[in-house]
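**Student:** Sequence and predicted model, in that order:
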Amino acid sequence: MNYKYKKKKIKKKISDFSQGLKMAHKQNKAGTLDRAIPVNESLERALGACVKVYVTCVEPDYTQPWSVFLEEECTGSGFVVRLSEEKLVIVTNQHVVASATEIRLRKYGGVQKYRAMLALSAHTADLALLDVEDANFWKDMAPLKLGALPRLYENVVCLGFSFPGENACVTRGIVSRVDTMSYVRGAEELLVLQVDSAVNSGNSGGPALDDSGCVAGVAFSSYAGSADNIGYVIPTAIVHNVLNDYLSLLSTIHQAAKKKKKLRWAGLCNLGLGVQTCENPAFRKRKQMSLDQTGVCINRVARLGCGHAAGICVGDILLSIDSIAVANDGTVPLRNSERVGCEHLISSKRIGTQISLQILRDGIPLNLHVTLSPLPRLVPLCDGFDAAPSYVIIAGLVFMSLSAPLLSALSDDDDDDDDDDTENKVDLRYLADVLDADKADPETQIVVWTQIISHDVNHGYNGLCRRLPRLRALNGTPVINLAHLAFLAGFGSRKLKSNDTTPPQNEFLEFDFISATGCANTTVVVIDTKLALAAEKDILRRSKIPEPFSYDLGPLLRKYQLPLPKEEPEQPEEKTEQQPAPNHSTPDTTDQPPPDQPSDNKKTTKKNNRKKSRSRRNQNQNNNNNNNNNEESAHA
């Protein structure tokens, strides 16, 4: 009975299915079949707030800093959020609009591409805010709401415009991990969400939604290894901080518009401290830590950091941050049993926030209050933010300031580069300590010798710049930065002319180099100054280099040459005052006008000089007559 019953039931299902197919076939012929796939209403609203970003960019060439790469076009994603009651902005990734010369946006389901402008760039947070002046773009635009930090195993939906293709792409996954990482190599660590939904090329800048339709984060990266379906999302807490920073900067937007300056994001907060774990029992005993005390040992304090300003010293034990205990491995609790690095408690806060630190110094607990601020870096990290392809060329020697983009351009860790020019590549392993070095003075830069333009004047020095030697001094004067080097080379007081006969101040140009890591081994390069001046024009012409130094060094160069114009005009005036009065055979030049006097006063000065010369002639004639009369009377 059971077997016959199952058989009849299966036959009935097959007949129902066949009838459904016949009905669909009839509707298809009549044109009444609805082919649209049912979509969740919240998802449809979220897609309406997404835009596709079209970027035309021109990236600088750090290997040849006087030139740029060819113009390229790339695409990304973005979404609309509410900045204030009257203002909407578009959120995307900074790496999507990096080095952009033109930005255009296309709405979901639209055709027209609207021109956008970059409102704010948060480089180390990999976030950017865009704005559109055309009011038609904002019509029927419903902004997305920013949600909270999702929990593990919660669903997320990543929206974006992946490449290739023009339509929106929707991928679904779960939150597989919450951790900390640096969004930019060498930058501060921030919270990050790891999801198993695909984040393909073009999805960068798109929203990741939770089950309620709110934004859980911004998709910005995918795993570059062999694993599949691993993406990373920026949490909304970081987005909130960037939006609030932009609101605080909007108060100065009118002054910035008058000065034709863009709004500049200050950066992430950083205490400027280096830490060491306290997991060894002997180490904890040596630092006088009790059994119930946990923390990390501070082994580096940056001089320009806010931690140094608060009084933190090397050897102190950091016990807690805002009453949150720091474990011996440097982690802090996040939620329930999750733990992340303690650095995110600092980097996730806004500039000017005051926090409390509890430290242990010589066994005595101390409470310190710190006002958070960014940390100036000795080696800049991001092009257009704190790094630039500035250069100075002296006798064919090309000098640049050490930066992360320069190291990336000259490094040999690019797997896609299969050329044979490996001798000119730089190994980053021996420069790891330099990347984390602290800045002792705000104007200090690491000036390195990057390459040489071969010429007879620099013959024999070709192989000395392969490991980026650091320029320590020029003719015995320590070099502070690139602008100071240009000043020492005389670029601020002379012009490149073939008939320039001005004698150089020094017979030789003596460059003292040390290794980029600061080791004691030195290299000396000596070049004849007259030959360098004579060959400079030819060196620039052969390599099609417009100027011997980059244009952005001009304002900085004036800083070092300010006292020169004041001292030069005073010297001839003091000499003329000490000269004796002219005799009858030499004309008087003390009353002549200076060469920069206006031409309208030349006639009056000529008349006065003529009157004075006539009066002197009359006085001379009278003196001669008196002398003759005295001689005649004496003779009589």
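**Tutor:** Looks like it came in fine.
**Student:** Please make it C-alpha for all contacts and neighbour counts, starting now.
**Tutor:** Noted.
**Student:** can you map out the strands along the stretch 201-350 of the chain?
**Tutor:** For the stretch 201-350 of the chain, the strands defined by DSSP state E, counting those that start in this stretch occupy 207-209, 215-222, 231-235, 273-277, 296-301, 317-321, 324-325, 331-333, 339-341.
**Student:** Of all those, which one comes closest to L471?
**Tutor:** strand 296-301 (25.4 Å; CA to CA).
**Student:** The closest one to strand 317-321, inter-axis angle?
**Tutor:** 110 degrees (axes from the mean of the first three to the mean of the last three CA atoms, to 10 degrees).
**Student:** and strand 296-301, what does it pack onto?
**Tutor:** For strand 296-301, the packing partners by 3 or more CA pairs under 8 Å, 6 or more residues apart in numbering; DSSP states H and E come out as strand 273-277, strand 317-321.
**Student:** Now do V314: how many residues are near it, please.
**Tutor:** 16 (other CA atoms under 10 Å).
**Student:** these two touch, right, it and R300?
**Tutor:** Yes. Contact status for V314 versus R300: in contact at 5.9 Å, counting by CA atoms under 8 Å.
**Student:** picking that back up, so which of the helices and strands packed on strand 296-301 is the most packed in?
**Tutor:** Highest mean neighbour count among the helices and strands packed on strand 296-301 (mean count of other CA atoms under 10 Å): strand 317-321, with a mean of 24.
**Student:** and it, how far out from the chain's middle?
**Tutor:** A distance of 31 Å separates the centroid of the chain from that of strand 317-321, by CA atoms, centre = their mean, to the nearest Å.
**Student:** can you check stretch 314-328 too?
**Tutor:** Distance, centroid of stretch 314-328 to centroid of chain: 31 Å (CA atoms, centre = their mean).
**Student:** ok, now stretch 13-28?
**Tutor:** 63 Å.
**Student:** repeat for stretch 109-117
**Tutor:** With CA atoms, centre = their mean, you get 28 Å for stretch 109-117.
**Student:** hmm, back to that, let me know which of the strands of the stretch 201-350 of the chain is tucked in deepest.
**Tutor:** strand 207-209 (a mean of 29).
**Student:** alright, now check it against this:
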Amino acid sequence: MMRHTLLASTGAVLAVILSIAPVGAPLGVAAALAQTPGFQGLPYDARRGVFTFAAGLDASLPAVVQVTTLGQSRGPSSAGEPKPAQGGSGVIIDAANGIIVTNNHVVENGQKFTVDMIDGRLFDAVLIGSDKATDIAVLKIEAKGLSQVETVDSDTLRTGDLAFAVGYPLGLDQTLTMGVISGLNRSGLGDAIEDYIQTDAAVNSGNSGGPLLDSRGRLIGINTSILSSGMGGGNDGIAFAVPTRIMMFVVDQLRASGEVKRGQIGVALGSLTAERARDLGLNIVRGAVVYDAAPGSPAEQAGLRPGDVITRIQNRPVANAGSVQATVGIARPGATLPVVYLRGGREATASMTVASSDPVAVRVGVSAGMARGLT
């Protein structure tokens, strides 16, 4: 199934490229076009006479590793090595220091971690730190001759860009699948800090923690979950990745201190629904409804009050409450966040200075599932 997905996607790309050449023109015409101004960069290997993305991806594939997490055995048979608990993928982002990024859920509750390289080498890894809210974890290995990926800003992505998922799915060796960026800024799937990249590149069990790459082999996200309609949890062409914008914020803090410190603005939010929009007299269904602002909080000081609908924060559109949580969740205390909101149908602006996070999440009395904890 994964092979069919890859071939179908590649075929679509080749159809577009070949359509550049006149009907009936030999393949050599397409090759010539690839060398002309305006068509430079087409993924064509003139020596072999094939279209390929291998040149852009070759340098990155050795940086993709398999991560095995071993959990502590329990009961009478607990003596000896921990037994394998779960596995996933990871990617080296700093070869000199052996730094690997993976998912928190790949390493969660693990007692020992091993990393398999594509060249056959096996290393023990040390967990530097993990962050459940973003599902990011950082491992470190001591090794020479490592490769690393180039990381780019995920905010430069556009829907329709090509994307490649790399990992070790379903017990297979390293596997590459191709698709497109299906959507950006996806959130509202849970209570985590979510601002996902959505892609239709085939992602399955074992891909977790592996990289999502652009067509030049550069890291744009970390594959973390899929949305599946089947009972078996198989691939349905809807996968999500943590963007590098969030990943690097978390990784930098984990490497510096082993933990992530976030700010907060002291506001309880709910996603704007069609029903709530009608109650507020609005003709939009994208935004975050303010349910409460804590006394003395940045939100209250900025003038926000119950019933306001936040539509933009830090110049980013707000689709739902998760959009605000994702922005605040990677804002450092002291940072200033510009906010655009609606009150009584009229647009207003404010600025909030992010405060240090409160260790206790506070919820307000609203319908279940409607409001998140104080952000």
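**Tutor:** Received, thanks. Everything numeric in this text was worked out from a predicted model, so none of it was measured.
**Student:** After superposition, what is the TM-score?
**Tutor:** Superposed pair, TM-score by TM-score structural alignment, normalised by the length of the second structure: 0.66. Supporting alignment: 302 aligned residues with a CA RMSD of 4.0 Å.
**Student:** related to what we said a few turns ago, could you point out which of the helices and strands packed on strand 296-301 of the first structure sits nearest C169 of the first structure?
**Tutor:** strand 317-321 (41.6 Å).
**Student:** Counting by contacts, list what the closest one packs against.
**Tutor:** strand 296-301, strand 354-361.
**Student:** Just put those in TSV and tack on distance to N244 of the first structure.
**Tutor:** Formatted as TSV, those follow (distance: least, CA to CA, whole Å):
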stretch	distance to N244 of the first structure
strand 296-301	29
strand 354-361	17
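**Student:** can you tell me which of the ones you listed comes nearest to K87 of the first structure?
**Tutor:** Closest approach to K87 of the first structure among these (CA to CA): strand 354-361, 29.1 Å.
**Student:** How far does that closest one sit from its chain's centre?
**Tutor:** The answer for strand 354-361 of the first structure is 31 Å, by CA atoms, centre = their mean.
**Student:** Equivalent analysis for stretch 4-14 of the second structure, please.
**Tutor:** Using CA atoms, centre = their mean, the offset of stretch 4-14 of the second structure from its chain centre is 23 Å.
**Student:** show me where the stretch 1-150 of the second structure has strands.
**Tutor:** Counting by DSSP E, counting those that start in this stretch, the strands of the stretch 1-150 of the second structure are 44-45, 50-51, 64-71, 83-94, 99-102, 112-116, 122-131, 136-140.
**Student:** Can you name the residues that contact N109 of the second structure?
**Tutor:** Shown in contact with N109 of the second structure (CA atoms under 8 Å, 6 or more residues apart in numbering): G71.
**Student:** how about it, what's its partner in the first structure?
**Tutor:** With TM-score structural alignment defining the correspondence, N109 of the second structure maps onto S99 in the first structure.
**Student:** before we move on, the earlier item: which of the helices and strands packed on strand 296-301 of the first structure sits closest to A483 of the first structure?
**Tutor:** strand 273-277 (29.6 Å).
**Student:** What's the local residue count around G296 of the second structure?
**Tutor:** Neighbour number of G296 of the second structure under other CA under 10 Å is 11.
**Student:** ok, now A46 of the first structure?
**Tutor:** Number of residues near A46 of the first structure (other CA under 10 Å) recorded here: 23.
**Student:** can you check G554 of the first structure too?
**Tutor:** G554 of the first structure, neighbours per other CA under 10 Å, totals 14.
**Student:** Am I right that it sits in a helix?
**Tutor:** Yes. Counting by DSSP: H, G, I helix; E, B strand; the rest coil, G554 of the first structure is located in a helix.
**Student:** counterpart of it in the second structure?
**Tutor:** Checking TM-score structural alignment: G554 of the first structure goes with nothing.
**Student:** Identify the residue spatially nearest to G554 of the first structure, adjacent ones excluded.
**Tutor:** A483 (7.9 Å; CA to CA, 6 or more residues apart in numbering).
**Student:** State the distance from the one you found to E567 of the first structure.
**Tutor:** Per CA to CA, to the nearest Å, A483 of the first structure is found 21 Å from E567 of the first structure.
**Student:** more neighbours, the two?
**Tutor:** Legend: neighbour count by other CA under 10 Å for A483 of the first structure and E567, higher for A483 (28 against 9).
**Student:** Which position in the second structure pairs with that one?
**Tutor:** Counting by TM-score structural alignment, A483 of the first structure has no partner.
**Student:** Just put the strands of the stretch 1-150 of the second structure in CSV and tack on distance to T10 of the second structure and mean neighbour count.
**Tutor:** Shown next, in CSV, are these (distance: least, CA to CA, whole Å; neighbours: other CA atoms under 10 Å):
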stretch, distance to T10 of the second structure, mean neighbour count
strand 44-45, 13, 19
strand 50-51, 9, 16
strand 64-71, 22, 25
strand 83-94, 24, 23
strand 99-102, 27, 27
strand 112-116, 28, 21
strand 122-131, 33, 19
strand 136-140, 30, 26
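**Student:** To D191 of the second structure, which of these lies closest?
**Tutor:** Using CA to CA, those put strand 122-131 closest to D191 of the second structure, at 13.5 Å.
**Student:** Contacts for the closest one, please.
**Tutor:** Under CA under 8 Å, 6+ apart, the answer for strand 122-131 of the second structure is 104, 112-116, 136-143, 250, 254-255, 258-260.
**Student:** Next, count neighbours for L157 of the second structure.
**Tutor:** 17.
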